[in-house]
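# Below are the sequence and a predicted model for it; my questions follow.
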Amino acid sequence: MTSPVRRQRTSGTMERQAYRTRNPLAEFDELINQMGGLIESTVGGVPSTAMPTWIPLADVTETDDSYQVDVELPGMKSKDIDVEVSGQELVISGEIKERERRGILRRSTRRTGRFEYRMLLPGEVNTEGVKAQVSDGVLTVTVPKTEVAKPRHIEITENKSGR
């Protein structure tokens, strides 16, 4: 058996107008700011330059010989990107600076500011052989596996004597 639900009557026109003018993401921004303030008051402040503001999109592919990481960094130049490999950890970081504009910016959805992509590679890697290149807004980092980590194919022979 269901219980009746009491609905609140409002003037529908006023409610619809308020919804159209309200920014639905403003509540999330306010919540994030409140959480940041709570963390700072509890743990202490962290310099804003130390904190990455966003994580770029990436694909990670594994072959027999290496791991390949493709990271979307549109408009970035190689001199503005840092790639570090320490043990099995890969760190890609940098900053996309805000462009100078003339006029009034009416809308912006492009990411700017500090970014950082971190991942722990699943196997042993050869840090000396890491290669990175940027092409068409995609950074490709190739991290070769060590000889120990490479899979070894075992050939199976057939016993013709029946055993």
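Done, it's in.
# use CA for all of it now, contacts and neighbours both
Fine.
# what's downstream of the longest helix along the chain, the next helix or strand?
Under DSSP state H, the helix in the chain containing the largest number of residues is helix 26-43. Where DSSP states H and E defines the elements, the next helix or strand beyond helix 26-43 is strand 58-62.
# Residues contacting that next one, please?
Outside strand 58-62, the residues that touch it by CA atoms under 8 Å, 6 or more residues apart in numbering are 67-72.
# Mind putting these into a markdown table with secondary structure?
Compiled in a markdown table, those are given as follows (DSSP: H, G, I helix; E, B strand; the rest coil):
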| residue | secondary structure |
| --- | --- |
| 67 | strand |
| 68 | strand |
| 69 | strand |
| 70 | strand |
| 71 | strand |
| 72 | strand |
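# just those now: which is nearest residue 13?
residue 72 (44.0 Å; CA to CA).
# this is the other structure I want to compare:
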Amino acid sequence: MIYTELQPLVLDILNKDERSLNERLYEVCNLLREEVAHYDWVGFYFRNGNKEELILGPYVGAPTDHTVIPFGRGICGQVAVSNENFVVPDVHAQDNYIACSITVKSEIVIPLFVNGENIGQIDIDSNTIDAFGEKDEQFLEFVNTEIANRWKG
């Protein structure tokens, strides 16, 4: 399924106001993992209050021990500091990579902004090297913008 076909499905999920935001985010994770062949782990990390750390939110894929990530550590921690997208074609070439699984080859992390503040991010791992491109970035920015539009936290 191509990203333009996924956009209305993401909106359908996010517009289910009778469900909690966490339930909707989990459903978005599940949709993306099921429909995008190179998305092997899909999850969200959110800033932990005023602390300079991220806590794991809804995700689908292999269990992870990385439920708390300090700012600056790993790809997710770097995005929390830089406020910029981070596409990693080969995780083994990164000095500051936190290994979640030996099968992960590439990663993409897109920050989630609410009212100009980086409150979290979507994190996707792939078991394929150099799996992510500009279309992934654009699509995931769309997903995060739509989540931000519904954020009440």
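Okay, I see it. Keep in mind it's a predicted model, so treat the numbers as computed, not measured.
# TM-score of the superposed pair?
The TM-score (TM-score structural alignment, normalised by the length of the second structure) is 0.23; 61 aligned residues with a CA RMSD of 4.9 Å.
# Give me the buried entries from the contacts of strand 58-62 of the first structure.
67-72 (16 or more other CA atoms under 10 Å).
# Of these, which is the nearest to residue 18 of the first structure?
residue 72 (37.6 Å).
# any idea how far that closest one lies from residue 118 of the first structure?
14 Å (CA to CA, to the nearest Å).
# show me what contacts residue 92 of the first structure?
81-84, 116-118.
# Which of these sits closest to residue 28 of the first structure?
residue 116 (22.0 Å).
# my guess is that closest one contacts residue 94, does it?
Yes: with contact defined as CA atoms under 8 Å, residue 116 of the first structure counts as touching residue 94 (6.8 Å).
# returning to that earlier point: need the contacts of strand 58-62 of the first structure in CSV with distance to residue 134 of the first structure, can you?
Below are the contacts of strand 58-62 of the first structure laid out as CSV (distance: CA to CA, whole Å):
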residue, distance to residue 134 of the first structure
67, 17
68, 13
69, 12
70, 9
71, 9
72, 10
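# Report the two of the residues you listed separated the most.
The span of the contacts of strand 58-62 of the first structure, defined through CA to CA, is set by 67 and 72 at 16.6 Å.
# Relative to residue 31 of the first structure, which of the contacts of strand 58-62 of the first structure is nearest.
residue 72 (28.2 Å).
# Quick check: closest non-adjacent residue to that closest one.
residue 138 (4.7 Å; CA to CA, 6 or more residues apart in numbering).
# could you check the distance from residue 9 of the second structure over to residue 31 of the second structure?
Taking CA to CA, one finds residue 9 of the second structure at 8 Å from residue 31 of the second structure.
# cool, and residue 149 of the second structure?
On the measure of CA to CA, residue 149 of the second structure and residue 31 of the second structure end up 19 Å apart.
# Looking at these two, which one has more neighbours?
Per other CA atoms under 10 Å, whichever of residue 149 of the second structure and residue 31 has more neighbours is residue 31, with 17 against 12.
# does the more buried one sit in a helix or strand, and which one?
Assigned by DSSP H and E, residue 31 of the second structure belongs to helix 21-35.
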